[in-house]
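**Student:** My questions concern the predicted model and sequence given below.
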Amino acid sequence: MKEILKLDYKRVWRTYTGGKLIDTMHQKKDASDSHYPEEWIMSITEAINPEPTKGEGLSYIPDLNMTLKTYIENNPEETLGKAFYQKYGLTTAVLVKFIDSLERLTLQVHPNKKDARIYFNSEFGKTECWYFLKGRTIENEKPHVYLGFKKGITRAYFKELFDKQDINGMLNALNKIEVNEKDCILIEGGMPHAIGSGCFLVEIQEPTDYTIRVEKYTPSGLKIDEKLIHQGIGYDKMFDLFNYKYMSLSEIKEKYFIKPRRITQKEKEIIGYDTIDYFKLKELNISKNYLSEENIFYGMVIIEGKGIIKSGDSQYTYEQGEQFFIPYQTQTIEIIPEIPSRIFKCFGPK
């Protein structure tokens, strides 16, 4: 058993375009936008796309020539911990992504756990949390999101807008909110939303790719495959997944804009189990040797910095953009930064 698993970084095809800032993070000289605007982290989830590619989205362990999913299946208790494995089975029950949007994503919704069981026979919905990094201004517009229905929006009215493909009408049915670096927003299953252009963020979520879309073409003109619109449940039932309950903009910000909690001088909790049981995200800022001690498996993503990470017989150099998986059995790792480092630690459910 390896104490530290170094993962490759998997880019995933999406209907929207972006990804230049992910290239830049990896210090690519030819950074550019494309239909690969997401990088999936510690992933055991396969992407749902119109032309499925076997294994697309799954994290890979180059040293062992296998996916993280296969490694966990071969070593469940050592990797996940006996209690977690008995509760959730052969899954980390979490997925993490980098998302960089050149264009606005289509208006969409994800199922909550209840609806995921009913419509997709899944124990996991797709509640998610966004933590914003440095974005970019696109066509004089700053990074922004669309979130929650405005007052008076009903199922019948919103479906009518969909049937007419009244894009402006659907956009106007949601609150448009400008976002800034270090904003953290919780998106519960059922909440209508869209990430706007110019956003660069880390997303932590339940481990599925179920997305209901209400636009038949992306803003840049790509026709969206029918199955990617309703995910196989049909054009009528898909409207059952939206939460039409009205919340004022101030109520949305109060409930869903999450304030980080300082744990130590070097570590803060961006979102934790006191907010939601589904996942936890920590941020570590260090300039000197640091011992990371946890009693659960987790993923590590290097946002900034360079150095060495080691535990037992495992030792790796790290630099920005790289990702690692720390199994349950590895209670302690040592991080030795050569230059100041900003690191995210990503955890599954409670």
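**Tutor:** Looks like it came in fine.
**Student:** switch to C-alpha atoms for all contacts and neighbour counts from now on
**Tutor:** Noted.
**Student:** Quick test: name the residue nearest the centre of the chain.
**Tutor:** Glu203 (2.7 Å; Cα atoms, centre = their mean).
**Student:** And that residue, which helix or strand is it part of?
**Tutor:** Glu203 belongs to strand 200-205 when assigned by DSSP states H and E.
**Student:** Give me the packing partners of that strand, helices and strands only.
**Tutor:** In terms of contacts (3 or more Cα pairs under 8 Å, 6 or more residues apart in numbering; DSSP states H and E), strand 200-205 is packed against strand 95-100, strand 128-132.
**Student:** Make JSON lines from the ones you listed and add distance to Thr264 and mean neighbour count to it.
**Tutor:** As requested, the helices and strands packed on strand 200-205 are exported to JSON lines (distance: least, Cα to Cα, whole Å; neighbours: other Cα atoms under 10 Å):
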{"stretch": "strand 95-100", "distance to Thr264": "24", "mean neighbour count": "24"}
{"stretch": "strand 128-132", "distance to Thr264": "20", "mean neighbour count": "23"}
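**Student:** Alongside the first one, take a look at this:
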Amino acid sequence: MSSDNEPVALPANQPRQFYRGGPAIAALRDADVAENGPEDWVASITTQFGAEEAGLSRLPDGRLLRDAVTADPVAWLGPEHVAEFGADTALLVKLLDAGQRLPVHCHPSNDFAARHFGCRHGKTEAWVVIGTSGPEPTVYLGFREDVSPEVVAGWVSGQDSAAMLAALNPVRVSPGDAVFVPAGVPHAIGEGVFIVELQQPTDFSITLEWQGFLAGPEAGHLGLGYDRALACVERRAQAVDDLVRRTRALTGESVDLLVPGAAPFFRADRLHVSGTAALEPSFAVLVVLEGAGTIGPVALRRGSTVVVPHAAGEVVVTGDVVAVRCRPPRVSSLGS
């Protein structure tokens, strides 16, 4: 059985999805392409919506990470985190390779999720772009102008994809860009965009544009009916500059990737290690983008995904490594 006091390298965890993608994940990992594998759920204690086990990460010794955290939450998460969240990592990390444009959708807020799903977490998320392909890699983020509830409902009932997409802000992206997506903000990820995604640990998606993507409208409203589900849509215009951070040119041992508004939900930084670097104690998920080295006793290479328990303490990274480090919010940031 692996120790809950040391970093652990995780195998791939690619639950079946409705859309195409996956070659970029395979190339990063130097592995075969998984069938219907456009997402790799890393260090996940979250199941796909309505599933009993799909989506959960397993440790190399066969235990579900969820069960290991439940058995010893303080070792995995630290006492302050446990005091606020219990045996809940408060974080889900994914690799997501969009082999086609994803549908226009949004996610509920904490309040909406509490009222309708009995869950403390909504699904605010962020995308750290680590690769792109094609001539115009683009994401779509928030409405360009305020939209009335009647207009949104009309688009959904008529499945007017062109109108929905045209109403959103198109944002060209390249590696190093980081996009914050607050709960409720409608969005879509374009074909050829490869990201490390941080999100609150749920699988709640209200799919406005279901036709051509899902089996039917019932799969798009999570059992609420669209009359109720569309209440979670943020219909106000979004200022893209407040949500996007361009970090490609930034250097240093640790580069903060996200805009300040993300702090109550999660943290992400890009590590540039040449030699050695000591990381402060924290539950963390590392995705290695370049290079090779070690973290504690674990070997690192391009494509490695590693979960670090809080009990590992001030863990040391050695070698020449570029990695995205994902962490839950600081407990002191809650409510800010």
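**Tutor:** Structure received. Just so you know, these numbers come straight off a predicted model, no measurement behind them.
**Student:** re the thing from before, just tell me the aligned range of the strand holding Glu203 of structure 1 in structure 2.
**Tutor:** Here strand 200-205 of structure 1 aligns to structure 2 at residues 194-199, judged by TM-score structural alignment.
**Student:** in the matching stretch, what's buried?
**Tutor:** Across stretch 194-199 of structure 2, burial judged by 16 or more other Cα atoms under 10 Å covers 194-199.
**Student:** ok, residues contacting that stretch?
**Tutor:** 24, 91-98, 123-132, 265-266, 326 (Cα atoms under 8 Å, 6 or more residues apart in numbering).
**Student:** same check, this time on stretch 10-28 of structure 2
**Tutor:** By Cα under 8 Å, 6+ apart, stretch 10-28 of structure 2 touches 32-43, 54-60, 95-100, 102, 131, 194, 213-214, 289, 302-307.
**Student:** Spell out for me the ChimeraX command that would select the buried members of these.
**Tutor:** Entered in ChimeraX, the line below selects the buried ones among the contacts of stretch 10-28 of structure 2, by 16+ other Cα under 10 Å:
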select :33,34,37,38,39,40,41,42,43,54,55,56,57,58,59,95,96,97,98,99,102,131,194,289,302,303,304,305,306,307
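**Student:** how about the helices of structure 2, start to end?
**Tutor:** Taking DSSP state H as the criterion, structure 2 contains helices spanning 23-29, 65-71, 73-77, 79-85, 110-117, 149-158, 161-167, 226-229.
**Student:** Select, out of the helices and strands packed on strand 200-205 of structure 1, the one closest to Asn175 of structure 1.
**Tutor:** Closest of these to Asn175 of structure 1 is strand 128-132, at 16.6 Å (criterion: Cα to Cα).
**Student:** Give the aligned range of that closest one in structure 2.
**Tutor:** Using TM-score structural alignment, strand 128-132 of structure 1 pairs with 125-129 in structure 2.
**Student:** Give me the mean deviation of that stretch from structure 1.
**Tutor:** Compared with structure 1 after fitting, stretch 125-129 of structure 2 deviates on average by 0.8 Å (mean Cα distance after the TM-score superposition for structure 1).
**Student:** tell me how far that stretch is from the chain's mean position?
**Tutor:** 6 Å (Cα atoms, centre = their mean, to the nearest Å).
**Student:** is it possible to export the helices and strands packed on strand 200-205 of structure 1 to TSV including distance to Gln315 of structure 1?
**Tutor:** Output for those, formatted as TSV (distance: least, Cα to Cα, whole Å):
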stretch	distance to Gln315 of structure 1
strand 95-100	23
strand 128-132	29
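**Student:** Of all those strands, which one comes closest to Ser292 of structure 1?
**Tutor:** strand 95-100 (19.7 Å).
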